[in-house]
Each structure stands twice: as structure tokens, then as C-alpha cells.
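J.: coordinates only, no sequence provided:
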């Protein structure tokens, strides 16, 4: 089912802010709450709910739509339990949560823990989302162009993937570079802004809702330039593809371990844990990485719809885009 996209930005009238040199974890929680649940200014929310929140507001659980999406949950919390300037934020997902601070060792089909933030000068942000999922991007205050030069930034996806499996009960997850394992600290490299043609991006469980997790990778068709500066703008000729979410390390001849689901079926033939699970919603890749020296942000009409260009976490070129109009088509 196609879902309309809303784009929220730091420079919208009435938008919540990341105050320069004073950014705390609670500022990220406030931004996500305003975009997902409350709305701000003239912009309505994405229609998520916040079923649980701690008395101090430093731990909150959000849920996507149960009517238009999977009705799954994500916890966002301050790492230390306090709210220090420059503090790290933790994010973790599951199909079901019943409190604001669960014991994650007991939670069925949990994602791995993701860390972001961790810098008081990440100030400019953009959240692009639907009732089923969202991207959050944010960059360092002094950065003007698309290359971040290893400065602190944020770039991840949280929500329902665009799954190949009908009624996939474990399609809600967190996707970002190296999100296949629990993270402790935020880093410029732990982001969707540092993708190669094959990048580990998450940890997903079987489509029937059972707790059998495997490491997932993103397979992209075109060359990338994560560390090599590629200036300028490509020609107007566009070739684009949708990267695949795949099980990391899959081999055609393997029959055990990562190459089989919990019932012993080869993942190449499995609908429980298929070798190729689906797409990241709204994400496409174009053939020519460029834009290192171009001003941030960049948008472009591709396939008659407007797209947001994901910045480079290092000094490289950019060729991954997020659809700003419609997902799950």
C-alpha cells in the first residue's frame, strides 16, 4: 500500500531545534516526538503513538500505525539515564514492548542497539517519514557541503522495510551501517551516509514473528565513493536502482547456519528468512556518485518524484537518495 511522505526540517516554522553547543539526548527525543506524534507549526504528525514514556522524559517508546503498518515499537533513550550536553542516544526496536524501559534480553525479535548523537554541535536536521517508518538526518553546524569529512552527523532508517514477504511480522527494524551488532558509542561511520556496494546494515528475525535473527546487508548495484572526493553534479541522464536487503554471507550451495532458516530450508527458497528480504523504503541509488563540493541539502526530481540526497559521512561522493513523496508503492 502506497503511503504519503512528509518532510520535516529544522528550518520549518515552529520546528523543534538542536541548539548549537547545547544539544542533549532529550532534544532528539523531542524532535522525533514532534514529527511522529504531535506535529508542529502547520505540519501534522506522521500518525505514530507514544504508548510509554518515563516520568523525566528521557526514555520513550514510539509505535507506528497498526492500521497502515506493522504496529511495532521503538525505544529511544538517553544512554546514561541522564541528559548531558553532547550525550549519546540509544535506539532499539521490537514487534512488542509493554513498558518504557524493558529488559532487552527478554524481548522477542529485538533489533540490535543503535547509538547516535553524541555531539553538542549537530544542529541541522531533517526527518523524512510515513506512518510506517522514518529516516533521520542531522549534520554538524559548520558543514556547508555534502561531504562531512568524518565530522559528527546522523543518518539512519527506523520502521517497516518494504518486504517481499506478505504480512512479514518482523519487517520493523533499524537500518544503518554496522547496525548488525549492539553499539555503545555514536560514530560518523555508523550511518547510512557511509555505504559501500555491500554494507552490513542490520539484524532481522524470521517473517513469522519467531526469534531467529541473522545479520543483514545492503546490496547496491552501482559503484560508490565513500571516501574519494567526487565534485560537481552528474549529467541529467539518470539510471537508478533500488538496493536489496539481503542476508549477509549467503552462498548458493550452503545448507546450514546462515544459509538455512529455522526449519532447515535453504534461505534461497525460504519465505521465513529469505536470502533477499526486501527494499529500504524510498531508497534508490543513481549511477554516478558526485556532489562532494555541492551545498547541503540537495534534492532532485528522479522518476517524476522529488528525492533527498544522503550526504557523505566521509569526503566521498553521494548517490543514495530518499523519495520525498511516496513509499511502499
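T.: In hand now; what should we look at? Everything numeric in this text was worked out from a predicted model, so none of it was measured. Residues are numbered from 1 along each chain as shown.
J.: when you work out contacts or count neighbours from here on, use the C-alpha atoms and nothing else.
T.: OK.
J.: contact partners for residue 301?
T.: Residue 301 makes contact with residue 307 under the criterion CA atoms under 8 Å, 6 or more residues apart in numbering.
J.: and it, what helix or strand is that in?
T.: Following DSSP states H and E, one finds residue 301 within strand 299-302.
J.: now that strand: buried residues?
T.: residue 302 (16 or more other CA atoms under 10 Å).
J.: tell me the helix or strand right after it.
T.: strand 305-309.
J.: tell me what that following strand is packed against?
T.: In terms of contacts (3 or more CA pairs under 8 Å, 6 or more residues apart in numbering; DSSP states H and E), strand 305-309 is packed against strand 299-302, strand 318-323.
J.: columns distance to residue 77 on top of these, output as CSV?
T.: Formatted as CSV, these follow (distance: least, CA to CA, whole Å):
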stretch, distance to residue 77
strand 299-302, 31
strand 318-323, 26
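J.: just give the nearest non-adjacent residue to residue 136, would you?
T.: residue 127 (4.5 Å; CA to CA, 6 or more residues apart in numbering).
J.: got the angle for the helix or strand in which the one you found is found vs strand 305-309?
T.: Using DSSP H and E, residue 127 falls within strand 122-129. Orientation note: strand 122-129 sits at an angle of 150 degrees relative to strand 305-309 (axes from the mean of the first three to the mean of the last three CA atoms, to 10 degrees).
J.: dropping in the other structure now:
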């Protein structure tokens, strides 16, 4: 990680990281099919910036994080004291649980174990990526809250990696963006734990009244042990791609963008903000300004737009090659 950052100018790295914070914030909510408002996005951004602060993982800490992630009506003061479940959304009441997490009586002890695994990274007892993967997936499998568990699980990855010194202070890896790109694999990892355990349970679910009765025992051994090999491999791949592709790709984008601005500024009289927007839109169109976006350059002639496009295509040639449709 340090080697990948050592050759980057501090100002360029700061600009790239700023975009990666935005990408991570949007992606972790997109995985939940949510679009946060500006206030919630800003709160999650601040939370990401604070990841890695010293201290053991505790209920108090997780409660505080959960309050920053969910909406005001979903804030909880402690771990859950009722049985929760996950069920795929649908137009009709399915009365089928896709995952029934551990009962509330097991949450405290299992979360203590999650904290112990997370601490292994800072204590150098386990590689940071392995500790982050095991503790974060452990958290989402316990599902200690009624809401926000998925986002907490992905945030915990950042916290453990930065606390262990793996991710430098101020730098964020767009792990959720990587998960979003490989969502079927990520979902399969979650189901590899949830499905076999839920299939062993006898329960009565009434979606209309939002109640569940689990009629069979839910022993600790059913939930407390799982093979984390595939989870660790997945997170390790995500980390590798974030460092080797995403971070460097954003730096390449910024370098090409700066060169384009400098070249266009030699002949084009336009506000900096409008010019930045036009360049970004042309890049999004893979070198072309679409008809729908033509109004952004309504004061420019067709010849001037073509000249802009030619400049963008020249400066972003390598970028376009890596991002071919």
C-alpha cells in the first residue's frame, strides 16, 4: 500500500482520495438500494475520515457509528433485544425469512468475539486484511442492530485496516464500490452463511404484523463458527484492485483532466466550473458530447465543440483504452 502511494504528489493524492471518499459513500448505500440525502452522505463521509481511531470495538462505539449511518427514526441505543430477520422485498407478503440471525441472548457474547478478532490486526496477531474480513463478516452475520448492519459491516473493514496501519491516515479504499461491481459474488458470500442456518430453523413469520416466532432451538454452535476462507479471499482481491487500479486510475483521470483544462484554456473563454463539467461530461460520453448534453455548451459553435472533443480524446486516450465500452 505504501509503495503505491509513495510516488504520488501529496496534492494529487488528496484530490484522488476526495473522489474515492465520495465513491465509497455512494456505493455502500447503493448496495442497500438506498440513495442518501446530502446530510447522511456528509455524516458517513465524516465517519470514514474518523475510521481507525484507537480503542477496542465496543457496544458503545458501534451504537455511535450506527447513529451516524441510519436515518433518525432507526437510531438504536444498544444492541437489539428482539429477534430480527431478513426477507427479500416483494409486492406480496412472502412470510419467508432469508436469514434469521442469532437470538438476542447470543448477541453480546458473539459481538465480544467479533471485537477480539478485530483487535488481532492492531496487535499484529493476524494480517490486517484477514482480521478486517473476519470481523466485518462476523458483525453482519450477528446482525446486532435492527438497521444499518450492512453499512456497519463495510465500515468496519475501513476501521480495522486503518487502525492496523494498513491503510494510511486520510486515505480510503473504495471497497464498497468494488463489492458493487461484483455484487453476485458478494451476495453469495452472505448467503453461504445465512441460507444453511436458516434452513435448519422452524419458524412462523407474519410479515403483515412484522413478527417472527422461532420455534426451534438456536444454539450458539449454529452461529458462532464459519469458514471465512472465501470471505478473506474476496476482501483481499478487493483491496488489491482498489490499490492497483482504482486509486491509480483516479490519479490518471486527474492528470489527463488537468492537461485538458490547460490546453483548452489557451483558446476557450469559459468559467472554470463550466469547463470542468463539460470535460467530465465528454469523458462520460467516451469522447463525445451527447445531444442531450449539448445545452451545456450552447454558446459554442459545432466546430468549437468538435475541437473540445478532439482535445479530450487526445488527453484521455489511455484512460479510454482502459475503460473501453
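T.: Nice, I can see it. Note that this is a predicted model, so its numbers are computed, not measured.
J.: so what number do they get for TM-score?
T.: After superposition, the two chains reach a TM-score of 0.26 (TM-score structural alignment, normalised by the length of structure 2), with 143 aligned residues with a CA RMSD of 6.2 Å.
J.: coming back round to it: packing partners for the strand holding residue 127 of structure 1?
T.: Packing partners of strand 122-129 of structure 1 (3+ CA pairs under 8 Å, 6+ apart): strand 6-9, strand 133-140.
J.: any idea which of those strands gets closest to residue 76 of structure 1?
T.: Proximity to residue 76 of structure 1, assessed across those by CA to CA, is greatest for strand 133-140 (12.9 Å).
J.: please identify the buried residues of the closest one?
T.: Residues of strand 133-140 of structure 1 classed as buried: 133, 134, 135, 136, 137, 138, 139, 140 (neighbour count, 16+ other CA under 10 Å).
J.: would you mind giving these as JSON lines with distance to residue 309 of structure 1 added?
T.: Compiled in JSON lines, the buried residues of strand 133-140 of structure 1 are given as follows (distance: CA to CA, whole Å):
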{"residue": "133", "distance to residue 309 of structure 1": "18"}
{"residue": "134", "distance to residue 309 of structure 1": "15"}
{"residue": "135", "distance to residue 309 of structure 1": "12"}
{"residue": "136", "distance to residue 309 of structure 1": "13"}
{"residue": "137", "distance to residue 309 of structure 1": "11"}
{"residue": "138", "distance to residue 309 of structure 1": "13"}
{"residue": "139", "distance to residue 309 of structure 1": "13"}
{"residue": "140", "distance to residue 309 of structure 1": "17"}
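J.: check contacts around residue 308 of structure 2.
T.: If you count contacts by CA under 8 Å, 6+ apart, residue 308 of structure 2 has them with residue 264.
J.: what is the neighbour count of the residue nearest to residue 73 of structure 1 when sequence neighbours are not counted?
T.: Take residue 73 of structure 1 and drop its neighbours on the chain: the residue closest to it by CA to CA, 6+ apart is residue 63, 4.5 Å away. Residue 63 of structure 1 sits with 29 neighbouring residues when counted by other CA atoms under 10 Å.
J.: surely residue 133 of structure 2 touches residue 239?
T.: No. Applying CA atoms under 8 Å as the test, residue 133 of structure 2 and residue 239 come out as separate, 10.7 Å apart.
J.: count of residues packed around residue 287 of structure 1?
T.: A count of nearby residues for residue 287 of structure 1, using other CA under 10 Å, gives 17.
J.: and it, how far from residue 306 of structure 1?
T.: Between residue 287 of structure 1 and residue 306 of structure 1 the distance, using CA to CA, to the nearest Å, works out to 17 Å.
J.: likewise for residue 116 of structure 1?
T.: According to CA to CA, residue 116 of structure 1 and residue 306 of structure 1 sit 27 Å apart.
J.: and these two? Which one has more around it.
T.: It is residue 116, of residue 116 of structure 1 and residue 306, that has more neighbours when counted by other CA under 10 Å, with 26 against 16.
J.: the more buried one contacts residue 77, doesn't it?
T.: No. In this structure residue 116 of structure 1 lies outside contact range of residue 77 using CA under 8 Å: 10.6 Å.
J.: shared neighbours of these two, anything?
T.: Common contacts of residue 116 of structure 1 and residue 77 (CA under 8 Å, 6+ apart): 89, 90.
J.: ok so, going back, can you add distance to residue 199 of structure 1 and give the helices and strands packed on strand 122-129 of structure 1 back as a markdown table?
T.: Formatted as a markdown table, these follow (distance: least, CA to CA, whole Å):
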| stretch | distance to residue 199 of structure 1 |
| --- | --- |
| strand 6-9 | 26 |
| strand 133-140 | 18 |
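J.: which SS class is residue 31 of structure 1?
T.: Classification of residue 31 of structure 1 by DSSP: H, G, I helix; E, B strand; the rest coil places it in helix.
J.: what's the burial count for it?
T.: Neighbour count for residue 31 of structure 1, taken as other CA under 10 Å: 25.
J.: any idea how far it is from residue 4 of structure 1?
T.: Here residue 31 of structure 1 is placed at a distance of 20 Å from residue 4 of structure 1 (CA to CA).
J.: same check on residue 289 of structure 1?
T.: Computed as CA to CA, the residue 289 of structure 1 to residue 4 of structure 1 distance reads 27 Å.
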